[in-house]
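>>> just to be clear, the model below is a prediction. Sequence and coordinates:
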Amino acid sequence: MKKNIAIIMGGYSSEYQISLKSGNVVFETLNPLKYAPYRIHIFQDKWVYVDDNDNEFPIDRHDFSVTVHGEKVIFDCVFNAIHGSPGEDGFIQAYFQLLNIPHTSCSMYQASLTFNKRDCLSVLKPYGIKTATSYYLNLGDAVDEAGIIEKVGLPCFVKANKAGSSYGVSKVYRKSDLQSAIDVAFKEDDEIIIESFLDGTEVSVGVITYHGETKVLPITEIVSDNDFFDYEAKYLGKSQEITPARLTKVEENKVHAVAKLVYDTLKLSGFSRSEYIFKNGEPHLLEVNTVPGLTKESILPQQAMAAGITLEALFDNAIEEALKNQS
C-alpha cells in the first residue's frame, strides 16, 4: 500500500520561493508506485494542501491531517523542504516530534543549534573545528566600529545570524561601510555575526545518512563570479560549482574528515550541507545547513549524482530512514 507523504514547502522567511522549488522537485521525483505525495504549503497566514489543479485544502494543525472531498488523509511521513523558519530552525521538528510523525530532517535541538550560526560554531570549536575569527552583535547593542575591525580585520563579512541563502550578508572593505552592512543584516535577524575574511578555496560538502551510515558526498568547489558566494551566485548562475572539487588528496581527506566529524558530533540525521574555506591548508567551517536546496541545480543533488545516487534514490532513502528511525 502506498505511503502518504506530506512534502512541506514555503516557510516564513525570505527563502520561501527557493523552498517551493525544492518541494516541487521532490513532489515530481518521488516514485508514484510507492508513495502518494501531497504538496503542503506552509505560510504564516495558512497551512494548506495544494492539489494538481491548485485547489487548496486547509491542514488540521491538531494532528497535521487534511480532509479532501470528505476523506481524511493521515500522513505516514513528512518530507521537509522548508529552508529557513519554521523548517530549519527546530520549530517544525518539535511540532512533528510532539505528534509522533516521522520527518526527513534532523531533530528539533540539532535544527535549532545549526540554524544559529554563533551557537553552532561555539559548540564545535572545542572539537578542534577551525572557524573564522568572529564578533557578535545583538539588535540594540552599541556598535564599536574600531573594536570590531581590530578583532576581525578588513575586509570582513557581516551576516544575519539566523538566515540562509546569503540573505543579510555583506562583504565590507572600509570602516565607513560597516554600519550600513550591519543595518542590512539586522533586517533579516536581531542577531548578527561579523567574521574575518578567509582568503582561500571555498568548498561545499554534503553529508547524509544513507542506508543507516554517515556518508560524505563528493566535494564541490565554489568559484563565484561575484565578490563572494551571494544570492546571485547561488541561484542566478553567477558561479561555477565544480564537482569533484579541485583539491589535493591531502586537502580532500582533511575536509572529508572534518565534515563527517561535524555531522557525527552534532548527531545530525537526514540531509546536511556544510561550507568550508581553506586557509593555510586547513578547512575552516563557515556554517551548517540541515535543509539544503533540493532542486536539480542545487549542490547536494549534484553531489549525490556524482556519487551515483539518483534524485529518486536520494529522496526515497530519506523517507525510509525517517520511517526506520520512528519504528
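Thanks, I have it. Worth saying up front: this structure is predicted, and the values here are computed from it rather than measured.
>>> switch to C-alpha atoms for all contacts and neighbour counts from now on
Fine.
>>> ends of stretch 302-315, how far apart?
Stretch 302-315 stretches 13 Å from its first residue to its last (CA to CA, to the nearest Å).
>>> next one: stretch 165-184
14 Å.
>>> now what about it, what contacts it?
Identification of contacts with stretch 165-184 by CA atoms under 8 Å, 6 or more residues apart in numbering yields 14-15, 145, 149, 154-160, 185-188, 192, 227-231, 234.
>>> this is the other structure I want to compare:
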Amino acid sequence: MKKKIGIIMGGYSSEYEISLKSGNVVYETLNPDKFDAYRLHIFKDKWVYVDNHEQEFPIDKNDFSITISNNKITFDCVFNAIHGSPGEDGYMQSYLELLNIPHTSCGMYQAALTFNKRDCLSVLKPYGIKTAESYYLNLGDAIDEEAIIKKVGLPCFVKANKAGSSFGITKVYKKEELKQAVEVAYKEDDEIIIESFLDGTEVSVGVISFKGETKVLPITEIVSENDFFDYKAKYFGESQEITPARISETDADKVRRLAKQVYEILKMKGFSRSEYIFKNGEPHLLEVNTVPGLTKASILPQQAGAAGISLAELFENAIEEALISE
C-alpha cells in the first residue's frame, strides 16, 4: 500500500521562496507508484494543502490532517522542506513528535540548537572544534564598537543569529559601518553574532543518514564571485560550487572526520550540511544547516549526485529512515 507523504514547505522566514522550490522538487521527484505526495504550504496566516489545480484545502492543526470530498487524510510521514522557522528551528519537529507523526528532519532539540548559531558553536567548542572569534549582541544592548573590534578585528561579519540563506549578513570593513550592519541583522533576528573574518578556502560538507549509517558526502568548494557566499551567490549563480573540492586529501580527510564528528556529537539524523573555512590548515566550523536546499542546483543534491545517489534515492531513503526510526 502506498505511503501518504505530506511535504511541508514555505515557512515564516525570508527563506520561504527557496523552501517552496525545494518542496516542489521533492514533490516532483517522489515515485508516484510508491508514494501519494501532498504539497503542504505552512505560512503564518494559513496552513493548507495545495492540489495540482492550485486549489487550497485547510490543514486541521488538531491532528495535521486534511479533508477532501468528505474524505479525511492523515500522513504516514512528513517530508520537511521548510528552511528557517518553523521547520528548521524545532517548532514543527516538536509539533509532529507530539502527534507521533514521523518526519524526515532531525529531532526538536537538535533543530533548535543548530538554528541558534552561537548556542551550537558553544556546545561544540569543548570538543576542540575550531570556530571564528565571536561577539554577541541582543536587541537593546549598547554597541561598543571598540570592544567589538578588539575581540573580532576587521573585517568582520555581522550576522543574524537565527537566520539562513545569508539573510541579515554584512561584511564590515570599517568601524563606521558597524551600526548599519547591526541594524540590517536586527531586521532578521533579535540576537546577533559578530564573527572574525576567516581568510581561506570555504567548503560545504553534507552528512546524511543513509541506509542506516552516517554517510559523509563528497565535499563542495565554494568560490563566491561576490564579497562572500551571500544570497545572490547561493541562489543566482554568482558563485562556483566545485564538487569534489580542490583541496588536498589530507585536508579533505580532516574536514570529513570533523563533519561526521559534529553530526554524531549533536545526535543528528536526516540531512545536514555544515560549512567550514580552512585557516592555517585547520577547518573552522561556521554553521550547521539541518534542512538544506533541495533544488537540483542546491549543494546537498549535487553532493549526493557525486556520490552516485539520485534525488529519488536521496528523498526515498529519508522517508524510509524516518519510518524505521519510529
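Sure thing, it's come through. This is a predicted model, so every value here is computed, not measured.
>>> now, the contacts of stretch 165-184 of the first structure that are in helices?
145, 149, 185-186, 231, 234 (DSSP state H).
>>> of all the residues you listed, which comes closest to residue 209 of the first structure?
Closest approach to residue 209 of the first structure among those (CA to CA): residue 234, at 24.5 Å.
>>> can you give me the neighbour number for the closest one?
For residue 234 of the first structure, the neighbour count with other CA atoms under 10 Å is 20.
>>> if we can go back for a sec, return the members of the contacts of stretch 165-184 of the first structure classed as buried.
Taking 16 or more other CA atoms under 10 Å as the criterion, what is buried in the contacts of stretch 165-184 of the first structure is 14-15, 149, 154-160, 185-186, 188, 192, 228-231, 234.
>>> tell me where the stretch 51-200 of the second structure has strands.
Counting by DSSP state E, counting those that start in this stretch, the stretch 51-200 of the second structure has strands at residues 56-60, 65-68, 71-73, 77-80, 134-138, 156-160, 170-172, 191-196.
>>> which helices and strands sit right next to the fourth one?
Helices and strands touching strand 77-80 of the second structure, by 3 or more CA pairs under 8 Å, 6 or more residues apart in numbering; DSSP states H and E, are strand 3-10, helix 311-324.
>>> quick check: next helix or strand after the first one?
What that stands for is strand 3-10 of the second structure. Sequence-wise, the next helix or strand downstream of strand 3-10 of the second structure (DSSP states H and E) is helix 16-29.
>>> the helix or strand just after that following helix vs the first structure, mean deviation?
Downstream of helix 16-29 of the second structure, the first helix or strand assigned by DSSP H and E is strand 35-42. On superposition with the first structure, the mean distance recorded for strand 35-42 of the second structure (mean CA distance after the TM-score superposition for the first structure) is 0.2 Å.
>>> so what's the residue nearest to residue 115 of the first structure when sequence neighbours are not counted up against?
Closest residue in space to residue 115 of the first structure, ignoring its immediate chain neighbours: residue 89 at 5.3 Å, by CA to CA, 6 or more residues apart in numbering. With contacts defined as CA under 8 Å, 6+ apart, residue 89 of the first structure is in contact with 108, 111-116.
>>> quick one: which of the residues you listed is nearest residue 287 of the first structure?
Nearest member of the contacts of residue 89 of the first structure to residue 287 of the first structure, counting by CA to CA, is residue 114, at 7.7 Å.
>>> give the residue farthest from the middle of the first structure.
residue 70 (36.5 Å; CA atoms, centre = their mean).
>>> so how far is residue 57 of the first structure from it?
Distance from residue 70 of the first structure to residue 57 of the first structure, by CA to CA: 11 Å.
>>> residue 252 of the first structure now?
Applying CA to CA to residue 252 of the first structure and residue 57 of the first structure gives a distance of 48 Å.
>>> how many residues are close by the closest residue to residue 224 of the first structure other than its chain neighbours?
Spatially, and ignoring its direct neighbours in sequence, residue 224 of the first structure is nearest to residue 239 (4.1 Å; CA to CA, 6+ apart). Residue 239 of the first structure has 18 neighbours, counted by other CA under 10 Å.
>>> go on, the one 5 residues further on?
Burial of residue 244 of the first structure is recorded as 17 neighbouring residues (other CA under 10 Å).
>>> OK, contacts around it?
Residues in contact with residue 244 of the first structure, defined by CA under 8 Å, 6+ apart, are 218-221, 306.
>>> what of residue 161 of the first structure?
116-118, 189, 191-193.
>>> hmm, 6 Å instead?
Residue 161 of the first structure makes contact with 116-117, 191-193, according to CA atoms under 6 Å, 6 or more residues apart in numbering.
>>> which of those sits closest to residue 202 of the first structure?
Using CA to CA, residue 117 is the member of the contacts of residue 161 of the first structure that lies nearest residue 202 of the first structure, at 17.7 Å.
>>> which position in the second structure aligns with that closest one?
Counting by TM-score structural alignment, residue 117 of the first structure corresponds to residue 117 in the second structure.
>>> distance of the residue lying closest to that match once chain neighbours are set aside from residue 54 of the second structure?
Spatially, and ignoring its direct neighbours in sequence, residue 117 of the second structure is nearest to residue 161 (5.6 Å; CA to CA, 6+ apart). As judged by CA to CA, residue 161 of the second structure and residue 54 of the second structure stand 35 Å apart.
>>> distance from stretch 144-158 of the second structure to the middle of the chain?
How far stretch 144-158 of the second structure lies from its chain's middle: 27 Å, per CA atoms, centre = their mean, to the nearest Å.
>>> what number of residues lie near the match of residue 117 of the first structure?
Neighbour count for residue 117 of the second structure, taken as other CA under 10 Å: 21.
>>> same check on the one 4 residues further on?
The number of residues packed near residue 121 of the second structure is 21, by other CA under 10 Å.
>>> give me every residue that touches it.
Residues near residue 121 of the second structure by CA under 6 Å, 6+ apart: none.
>>> would you mind measuring from it to residue 105 of the second structure?
For residue 121 of the second structure, the distance to residue 105 of the second structure - CA to CA - is 20 Å.
>>> now do residue 255 of the second structure
23 Å.
>>> quick check, central residue of the second structure?
Taking CA atoms, centre = their mean as the criterion, residue 289 is the residue nearest the geometric centre of the second structure, at 3.1 Å.
>>> how about that one, what's its match in the first structure?
In the first structure, the residue equivalent to residue 289 of the second structure is residue 289, according to TM-score structural alignment.
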